[in-house]
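A.B. asks: pasting the structure only:
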């Protein structure tokens, strides 16, 4: 189903965010992705790792929904991603709207349409 492809894509995005926030945060690739300086990245490394862990839980929930064929899991975690994406777009960066919230919204719409 196309909705499962989108759910898998949202999970993959969040796994990538986990890598960026937990492993690459203070490396050039991580700093480039988030537009931070080396000093800021070093000072906030622990906070970023914490954020990465939460993104990992979102990915794990979506993956569990796919493995268990559980619409309830998929919907719950897509809603969580959507809310987190909207909050991040308002408080941190508008690009989060397109990276997190929009894919989650598309997944929810496809699931609601049964496709």
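C.D. replies: Now that the structure is in, tell me what you want to look at. What you see is a predicted model; the values in this text were computed from it and never measured.
A.B. asks: Please count neighbours and contacts with C-alpha atoms only from this point.
C.D. replies: Will do.
A.B. asks: List of residues touching the helix or strand containing residue 32?
C.D. replies: Element membership of residue 32 [criterion: DSSP states H and E] is helix 28-34. Residues from elsewhere that reach helix 28-34, judged by C-alpha atoms under 8 Å, 6 or more residues apart in numbering: 20-21, 24-25, 37-38, 41.
A.B. asks: for stretch 90-109, same thing?
C.D. replies: When contacts are defined by C-alpha under 8 Å, 6+ apart, stretch 90-109 is touched by residues 3-4, 6-7, 10, 13, 75, 78-79, 81-86, 88-89.
A.B. asks: Go ahead and flag the most central residue of this structure.
C.D. replies: In the chain, the centroid-proximal residue (C-alpha atoms, centre = their mean) is residue 14; its distance is 3.6 Å.
A.B. asks: try this one side by side with the last:
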């Protein structure tokens, strides 16, 4: 049960990232969260939307794995591993905080899944 809750949390986080990057990037909320200027946000909005779409795919994969029930283990492991890799890469190249917001929840979910 803990694993399923953590996986659902990771999926919800990535849906939130999708909304932030695809729809709120140039809005005051998105600019505040990502600490960007209006000019930078406007110039990079296509790149951010693309990144948001990928976060949506990660969320969709996790939801799909959850919907598969007992047969979803391999799908969940794959998508959680993708989230961990993306979080580590983001922490190394953009901001260390990304590790805690993205990679750590996925690592916890993976750990709980393996302990299941």
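C.D. replies: Cool, the structure landed. This structure is a prediction, so every number in the text was calculated from the model and none was measured.
A.B. asks: which position in the second structure aligns with residue 56 of the first structure?
C.D. replies: When the second structure is aligned by TM-score structural alignment, the residue opposite residue 56 of the first structure is residue 56.
A.B. asks: OK, contacts around its match?
C.D. replies: Here residue 56 of the second structure is in contact with 14-15, 17-18 (C-alpha under 8 Å, 6+ apart).
A.B. asks: Adding distance to residue 115 of the second structure, write those out as a markdown table.
C.D. replies: Putting the contacts of residue 56 of the second structure into a markdown table (distance: C-alpha to C-alpha, whole Å) gives the following:
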| residue | distance to residue 115 of the second structure |
| --- | --- |
| 14 | 23 |
| 15 | 26 |
| 17 | 28 |
| 18 | 29 |
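A.B. asks: Point out the ones among the contacts of stretch 90-109 of the first structure that are inside helices.
C.D. replies: Applying DSSP state H to those, the entries found in helices are 3-4, 6-7, 10, 13, 75, 78-79, 81-86, 88-89.
A.B. asks: quick one on the thing from earlier: now do the residue nearest to the centre of the first structure against residue 1 of the first structure, distance only.
C.D. replies: Separation of residue 14 of the first structure from residue 1 of the first structure (C-alpha to C-alpha, to the nearest Å) stands at 20 Å.
A.B. asks: three-state assignment of the residue located most distally from the centre of the second structure?
C.D. replies: Within the second structure, the residue lying farthest from the chain centre (C-alpha atoms, centre = their mean) is residue 39, at 25.3 Å. Here residue 39 of the second structure is helix, with the state taken from DSSP: H, G, I helix; E, B strand; the rest coil.
A.B. asks: List the contacts of the counterpart of it in the first structure.
C.D. replies: Using TM-score structural alignment as the criterion, the counterpart of residue 39 of the second structure in the first structure is residue 39. Counting by C-alpha under 8 Å, 6+ apart, residue 39 of the first structure touches no other residue.
A.B. asks: still on that earlier bit, so what's the residue nearest to the centre of the first structure up against?
C.D. replies: Residues in contact with residue 14 of the first structure, defined by C-alpha under 8 Å, 6+ apart, are 55-56, 58-59.
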